[in-house]
Structure formats: structure tokens, C-alpha cells
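Asks: My questions are about this predicted structure, shown below with the sequence.
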Amino acid sequence: MKSPMLRRTVSLLAVMVVLLALAAAAVVALNLRGEDALPDPPLTFDATPQQIERGRYLALAGNCAGCHTTRGGAAYAGGLGIETPFGTVYAGNLTPDEGTGIGSWSAAQFWRALHNGRSKDGRLLYPAFPYPSFTQVTRADSDALYAWLRTVPAADAPNTPHKLRFPYDTQAALAVWRALSFTPGSFVADAARPAEWNRGAYLVNGLGHCIACHGPRNALGATEGERGLSGGSIPVERWYAPSLTSKREASVAGWEKQHVVDLLKTGTSPRASVMGPMADVVYRSTQYLSDDDLGAMATYLQQLPDSTPAPASTVPQRRDTGVMARGARVYDQRCAYCHGDAGQGQPGAYPALAGSRAVNMETPVNLIQAVRRGGFLPATAGNPRPYGMPPFGHLLDDEEIAAVLTYVRGAWGNDAAPVTLRETMRR
């Protein structure tokens, strides 16, 4: 006869097996939310010239080439490594090559990839491909994208295997992530808002996937949709995409609408300029959008709910006088020629540092990156010869970078926290 302890152990194991089975079934059910059976693929996909041109435009709006084209590589042939805290994900081949691209995919399978985050064979895709945003793309726009991609030159370019740490390299882990973090959806227009606002919401939250950079992420790397476009760190690259809802960071509420359009169209405006990852977005994507669509995006962004925090304190920041003196010397030697003795800048050329939101943001990571690596605006049709800031990382050490930024953030009426050596040493 079995001992009572053995019987209890067997019973406990049985309960655990049942619970694991139920959990697995729940994960499967959650991963099938919003999915319909794929129809049999039609024998042909007859696209109109208008549909193909529409797809070309939408590919620009989604900045598809930004991830799916390597420098010097064939257009849309994939291979670009996207670094994440969990490893590197490599973008796939979107050309119509039958063996290595999407040439054997149907329009419905392509739609499922955007809407549900599944590959042709049903395999779960990693959200470095931003299907949590692309799920809002309409079927008509998906078909137009598919039509356009079928016209680009086919490239025989096998997909590069992802390099992710265990357990993130397993479909099981991805299934759990999706169960916790992803629900397929569709864009639903707000009947109480005008058509222009709804168009802007569709572009910003869908194809534009702005939340992928400007949204905070949780420990599992999922964007926190309830916090919206309230700012987020861009993993590995060490840039910060500022909050689009805080007037202390990058909110455009209160701007002239044309200034927002100019910023997205040319990379610069009387109110601000772009650099870092956003410069690439303007260069590859938004400069090619129509004025109507840029105006719609501006309208939507200007009406985002305000999340500007109340001032934490009215007491001026305490500063080390020695650090400030050292920073002033570095500024005089390296910065004043362009940005002015009083941080006033030169309109149309070099941005003012006095009173600048970018200078006074809570986090100094973008300033550190700009000093170390340089700050470059995109070359666009509206600003073909932009001024840029050269890198100083080969001339200034970490202590000097911390000192000059501490000085800039504390001079001419600026009152942001000093920059520490520890912050500049983070690579």
C-alpha cells in the first residue's frame, strides 16, 4: 500500500499537470483572439495601378524600408538587425521572391501578419515587427501594401535567424507574451471627432506606430498603451523619445499647426528641429506624406491629453561651482561659436540653448548622445542643406561632457538637474 506522503505527492503532481494544461489551453485561446480561418488563396491577385501607388505611399507612411532594407542592400530584402534588451531580431525579406520573400504569400496571409502577428505558416512573429500597432491597419490598406510589395524587384535573400537569449527564443515564451500583451484590434473612428482628427489618429497609432518609440514599456518589453505617447527610452540605442503629451518635453499643443507640419515635412520649424532616430523617421517617411495627411497628424497630436507634471520643486537646483566653471570653459572653447555666448543660438542655423525644452528635460540622455555622437537634421526637399552638430566624443572625456552639460542646463535661466559622470559613462 502506498504511503500517505506518496499519495499526496502523486495527487499534487496530478493537480499541477491539470493546472499546466489549463494554462496552456488559456494561452492558446488568448493567442487566437480575433482570428478567423484563412480563406483559400485565390489563383491570382489583380491589383490596379491606383492600388499599387496607394501601397507605395503607405509603405512610406509606415517607414517599412527603415527596418526591411539594409544599407547598400536590395530594397525591402530584410536582414537589418534590430537590437532589443532580449537579443537581436532580424527583419524579414518582403520582396516577391518565391523562396525567401513573400512571393508565395497570399493577400490574406499578409493581412494576418499585420493584423494578428503571424507568419504564413502560422508561426508567431516577434513584436519588433510592430503588429501591436499595425493591427489597426485596414484590410484595404493591407491589400494595397501587398500589391506594392509584389512590384518591387525580387531578391533571393534568406532571412537571418534571430539571436535571442533563452527563453525569449522560443515560441512558447512568445505565446505567453502575446497572451499578456496583445489583442488584435481595428481602428474605430470616433464619431464625435472630425474626419481630419480620425485620419491623424489612424496614421499616428496605426501605420506610423509612433508608440513604438514614444510609449513607455514594461519589463516584458510591451508598450503600455494606457499611458499613450508619454515618452519612452529606445532600447540599446540610448536615445529617449520624448513625451508628446507633456509641454515640458515634446507636446505640440499650442503650436501653430503649420509649424507641426513643417517639422514632420522638413525636420525643422521655428519651434524645434529633429535629430537622432526621429531624423531618420522624417528622412525615410514623413517628408513624403501629403500635406493633408501631415495636417491630420498635426491636428491629432495637438489634441492629445495633457500630461504635463506639476513642478517638483520651486527651489533652484544646487550646483557645484567647480563643475560649473569647468563646464563654462568647455562651452567657451567648443560650443559658443555656434550656440552663442549666452546660449541664444542663430535663427535658422543653430538652435538656442537658453530656455530650450530639449536642454531642460528631466533626462539628459539625448544631450549626451548629441555631444558624443553629433546631432544631425535630415536632408529633405524643404531643408536640403541642414546644419548639423559635429561629434565631440573624440575630443571630450566623460567628465568634460558631464561638466559642459551641467553648465548648459544651469546657465541663462535654465534650471535642469546637473549631469553626473555616471550618466555620461552609460554607453
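Replies: Cool, got the structure.
Asks: only C-alpha atoms for contact and neighbour calcs from this point on.
Replies: Fine.
Asks: Just give me the longest helix of this structure.
Replies: Criterion DSSP state H: the longest helix present in the chain is helix 4-31.
Asks: Quick one: residues contacting Pro418.
Replies: Pro418 sits next to Gln317, Arg319, Ala402, Leu405, Thr406, Tyr407, Arg409, Gly410 when contact means C-alpha atoms under 8 Å, 6 or more residues apart in numbering.
Asks: Out of the residues you listed, which sit inside helices?
Replies: Per DSSP H, the subset of the contacts of Pro418 in helices is Ala402, Leu405, Thr406, Tyr407.
Asks: My read is that the last one contacts Val330, right?
Replies: Same thing as Tyr407. No - when contacts are counted by C-alpha atoms under 8 Å, Tyr407 is not listed as touching Val330 (9.3 Å).
Asks: More neighbours: those two, which one.
Replies: The residue with more neighbours, out of Tyr407 and Val330, is Tyr407; 28 against 19, by other C-alpha atoms under 10 Å.
Asks: and that one, what does it touch?
Replies: Applying C-alpha under 8 Å, 6+ apart, we find Tyr407 in contact with Val323, Met324, Ala325, Gly327, Ala328, Pro418.
Asks: and if you look at Thr268?
Replies: Each residue near Thr268 by C-alpha under 8 Å, 6+ apart is listed here: Asp262, Val274, Leu377, Asn383.
Asks: any idea how far it lies from Leu244?
Replies: Thr268 sits 17 Å away from Leu244, taking C-alpha to C-alpha, to the nearest Å as the criterion.
Asks: Is there a neighbour count for Pro4? I'd like the number.
Replies: Pro4 has 9 nearby residues by other C-alpha under 10 Å.
Asks: Figure out how far stretch 94-102 is from the centre of its chain.
Replies: The chain centroid and the centroid of stretch 94-102 are separated by 26 Å, computed with C-alpha atoms, centre = their mean, to the nearest Å.
Asks: Against that first model, consider the following:
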Amino acid sequence: MKRLLLSLLAVIVVLVIGVPAAVIAYQYWHEPGSDVAAVPVADRAEQVRRGAYLARIGDCMACHTARGGQAYAGGRAIVTPFGNIYAPNITPHAETGIGTWTPDDFWRALHNGKSKNGEFLYPAFPFTNYTRMTRADSDAIFAYLRTIEPVAQENREPELRFPYNQRVLLAVWRSLYFTPGEFQPDQSKSVEWNRGAYLVQGLGHCSACHTSRTRLGGSDEKLDLGGGLIPVQNWYAPALTGGLASELGNWEASHIADLLTTGVSMRGTAAGPMAEVVGQSLQYMEKDDAQAIAGYLKSLPSAEVSSARRMPAPTGNAEEVLKEGQRIYEKYCVDCHQANGQGHPPAYPPLAGNRALLVDNALNPIRMVLNGGYPPTTKGNPRPYGMPPFAQELNDAEVAAVVSYMRNAWGNKASLVSPVEVGRYRGAPLY
């Protein structure tokens, strides 16, 4: 009996101490790609130019520049369900930036999610996507960052609640959600398709928003690009897969490319966080890259319905709700979006067949009716038309009614909206 108890105790010790220790050790020492050498560069100026382009379309500045702050000097709070993480200074300042880093250090961060000193990086930095980038593109971005003005700005430590503030526990997270590895082209596909796949999966880190997340903040790979609620920001990032009407199945590739580069298209308009992405980043994308992304997204099979929160059941008689919604629509909306829901695209998008109205989660149309909004100002759309807010004009029941009507008019078919859900997002930050 004593021997049995000792054996059981040994097993418990191994499980409680040995296994976690092995996981941590493995994550610290396992660094695939560390033997990938820098690619010799014949034209340094071209490398820097290329790096500037890649940094722009990867939207690096969005996180690494505080509002009103100096470019790439860090300090912007990345708000997560676990607390705030502050983007670091990536200017070439020797003390507070990455001035002492080498191209190998930078590659290590992008490819393996580790800092210069081997410290685990928090996945608010999307290294889970960047790992797919090539060494040449990593080196190009680093070469560009070396040319910008150094800024002496100290980095701020994360403000995370326990146990998420224990960085060593990221070893467990990494073992669950992170597999390092460069993008591998599909030889059965075209060069354009592979370019689109590379940009979406890697540099563009589209899945960071457009894929639902688990309770631990990892992307649900089964629902890749199937849409998801953006934590804390309270916006729903729609599916980017093809197939269903609520996805991109009935969009033309040219309309997808238009939305990415101008913020408007014949099928929809960029709003909320996506408007910022287009305005600061994607509008500068080369035409070939935009077309490659559009073609790749159109080719993706339909995703499963994501785990976005379902809408509460509406109150009242459905027929009365829709009749009231039609009355409100005819009073406030018909001039821009027309009685037939066809709108006047690209200035005023069509509502008939609009995928934002067809998904289970009606969060985005609720927020647009409450808060209004503008697409971004871009070189392809320098004077965007906007939508006024109606939060002061309409109460929660009226907003719910008009959104319910739009979700069920002109051939649209979706669940009705509850005033409870409207009230939940009234007054929420824009993004």
C-alpha cells in the first residue's frame, strides 16, 4: 500500500510540476526558423522602400503610435478582456526603442513571438500571423524602421490582472494556439492566389479580428475568417469567406478590392475599426495586392456560423414591430437608401442583400443607427458621405424596430432585434 501511495504521489508530482515545466522549457528553447539566414540585399534603397510599403499595409503604425503621439514610438493601449497591453516603441532609439536590435532579433519577434532577450511576447502582437511572413519581408520592414526618427519614449508595462500578468504562463497559451512556420505556397494555385493567401494569413493578420476567439484569447481555427466579435470594442468583424449571402459569396472581387482601398464599394461601406484600417493602411495597397486578396477571399469555402453572441428574443408582436420599423425607415432612411433598399452606391450602400444585416449578430447595424458614421477619407474617396446618428431621435424600441425591418425587407431574412440589445450598446465607444 505504501509503495502504491508513493507511486501515485510521484505521478501527481510529474503532472503538477513536471509537465508544466516541460511545456515552459520547450517553449523557451524551441525556435523554428532560427537558422533562416538574412537574404543578401543588392539594392538597400529598394529594400527600405519595400519595407515602408509592407509596414504600411500591415498597419504597424496603428498599434505602435499613440493617438497624437510620434510615429512608431509606442504607448497606445491595446485593450483586451484581460487588461491593457501597451504597444512598445519600435523606433531605432538605442535605449527605449529597438536601436540595439539586429535583423535576427526582429525576425525572432515576428516568427517566434519572442523579444530580443527571449521573453515571450503577448499575443496582442499578432505574431501568430506574422510567423507566416518570409525572412526577406521581415528584414525589409526592419530596414525601414531603422530609417525613421529615433524617439526617446519609455515603454509601459502591461496592466493585466492575475494570472494573466504572469508572462511565463504564455508558454501554455503558445502550446495551445501557436505553431511557428512560414507560409507555404499551394502549388496547385496561381501566383495571384498565393499572394492573396500570404497577405491575408500573414502580414494583413486578418484573422486577428475576423475569427472568433476562445476564452483564453486564442483564435478558433475551426472558424478561421468566419467572423467574430471584436473583444472590448463591441464591433462584429464579418466573415471573409465566400459562399453564403452573409459572407462574400455574392460580392464581385472588384467590389472587395474597392472596399479595401477606398472604404466604399457598390456592396458596402467600411465603418468602425475597419474604417481606421482602410484610412491608415489599406488605401495605400498596390492594385495587384488588393486584387490578390479579393480573389483569395472569394475562393474560401463557407465558414461555420461563428460563436458570436446571439441576440435576445425580441418583445412584442412581430408584425407590429416590422410595421413600426417600416414607418421609421420611411421617415428617416428612405431618402438615402431608397424605398426598395437599393441605396445610391457607393455613397449610400444598398441594404437589400447587405451582409451586415443578414448575420445572426445585428450589432453593427444597431451601432450605425445609434451612432452614425463615415467611411474613411481616402485617395479613392476624398469626400465620403456619412450617416447621421439617431441615438437622440429614436428610443431603444424604435431602433430595434427599424433594424428588424431592414433585416426582413427586400428579400432579407434574419431574426428580429430586441430593445435590450440596443440598450446594451447605446453610448458604447465608437471603437
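Replies: Now that the structure is in, tell me what you want to look at. Please read these numbers as outputs of a predicted model, since none were measured by experiment.
Asks: picking up where we left off before, name the helices or strands packed onto the longest helix of the first structure?
Replies: Contact partners of helix 4-31 of the first structure among helices and strands, from 3 or more C-alpha pairs under 8 Å, 6 or more residues apart in numbering; DSSP states H and E: helix 171-181.
Asks: picking that back up, among the ones in helices among the contacts of Pro418 of the first structure, find me the one that's closest to Ser290 of the first structure.
Replies: Leu405 (38.2 Å; C-alpha to C-alpha).
Asks: just checking, what residue in the second structure corresponds to that closest one?
Replies: Here Leu405 of the first structure is matched to Val403 in the second structure, going by TM-score structural alignment.
Asks: what's the counterpart of Glu119 of the second structure in the first structure?
Replies: Alignment note (TM-score structural alignment): Glu119 of the second structure maps to Arg123 of the first structure.
Asks: Can you tell me how far that match is from Ala358 of the first structure?
Replies: Distance, Arg123 of the first structure to Ala358 of the first structure, using C-alpha to C-alpha: 42 Å.
Asks: Which one's more surrounded, the two?
Replies: Ala358 (18 against 11).
Asks: ok, and the closest non-adjacent residue to the more buried one?
Replies: Leaving aside its chain neighbours, Ala358 of the first structure sits nearest to Glu249 (6.9 Å; criterion: C-alpha to C-alpha, 6 or more residues apart in numbering).
Asks: how about the one you found, secondary structure?
Replies: At Glu249 of the first structure the chain is in coil, as set by DSSP: H, G, I helix; E, B strand; the rest coil.
Asks: Who are the contact partners of it?
Replies: When contacts are counted by C-alpha under 8 Å, 6+ apart, Glu249 of the first structure touches Pro242, Ser243, Arg357, Ala358, Met361.
Asks: rerun at 6 Å
Replies: Contacts were defined as C-alpha atoms under 6 Å, 6 or more residues apart in numbering; by that measure Glu249 of the first structure touches Pro242, Ser243, Arg357.
Asks: tell me which of the contacts of Tyr407 of the first structure is nearest to Pro130 of the first structure?
Replies: Of all the contacts of Tyr407 of the first structure, Pro130 of the first structure sits closest to Pro418, with 35.8 Å by C-alpha to C-alpha.
Asks: Closest one of the contacts of Glu249 of the first structure to Asp280 of the first structure?
Replies: Proximity of the contacts of Glu249 of the first structure to Asp280 of the first structure (C-alpha to C-alpha) peaks at Pro242, which lies at 15.6 Å.
Asks: Need the nearest residue in space to the residue opposite the closest one in the second structure once aligned, chain neighbours excluded.
Replies: Superposed on the second structure with TM-score structural alignment, Pro242 of the first structure falls opposite Pro238. Spatially, and ignoring its direct neighbours in sequence, Pro238 of the second structure is nearest to Gly227 (4.4 Å; C-alpha to C-alpha, 6+ apart).
Asks: correct me, but that neighbour touches Ala237?
Replies: Yes - taking C-alpha atoms under 6 Å as the definition, Gly227 of the second structure is a contact partner of Ala237 at 5.4 Å.
Asks: Find the residues that touch each one of these two.
Replies: Shared contacts of Gly227 of the second structure and Ala237, defined by C-alpha under 6 Å, 6+ apart, comprise His210.
Asks: in the stretch 151-300 of the second structure, which spans are helices?
Replies: Assigned by DSSP state H, counting those that start in this stretch, the helices in the stretch 151-300 of the second structure fall at 170-177, 191-198, 207-210, 253-262, 273-280, 287-299.
Asks: Using CSV, lay out those together with distance to Leu145 of the second structure and mean neighbour count.
Replies: Output for the helices of the stretch 151-300 of the second structure, formatted as CSV (distance: least, C-alpha to C-alpha, whole Å; neighbours: other C-alpha atoms under 10 Å):
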stretch, distance to Leu145 of the second structure, mean neighbour count
helix 170-177, 27, 16
helix 191-198, 22, 20
helix 207-210, 23, 24
helix 253-262, 24, 23
helix 273-280, 17, 21
helix 287-299, 22, 21
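Asks: Dump these into a markdown table; add distance to Glu46 of the second structure as well.
Replies: A markdown table is the format used below for the helices of the stretch 151-300 of the second structure (distance: least, C-alpha to C-alpha, whole Å):
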| stretch | distance to Glu46 of the second structure |
| --- | --- |
| helix 170-177 | 35 |
| helix 191-198 | 20 |
| helix 207-210 | 30 |
| helix 253-262 | 23 |
| helix 273-280 | 22 |
| helix 287-299 | 18 |
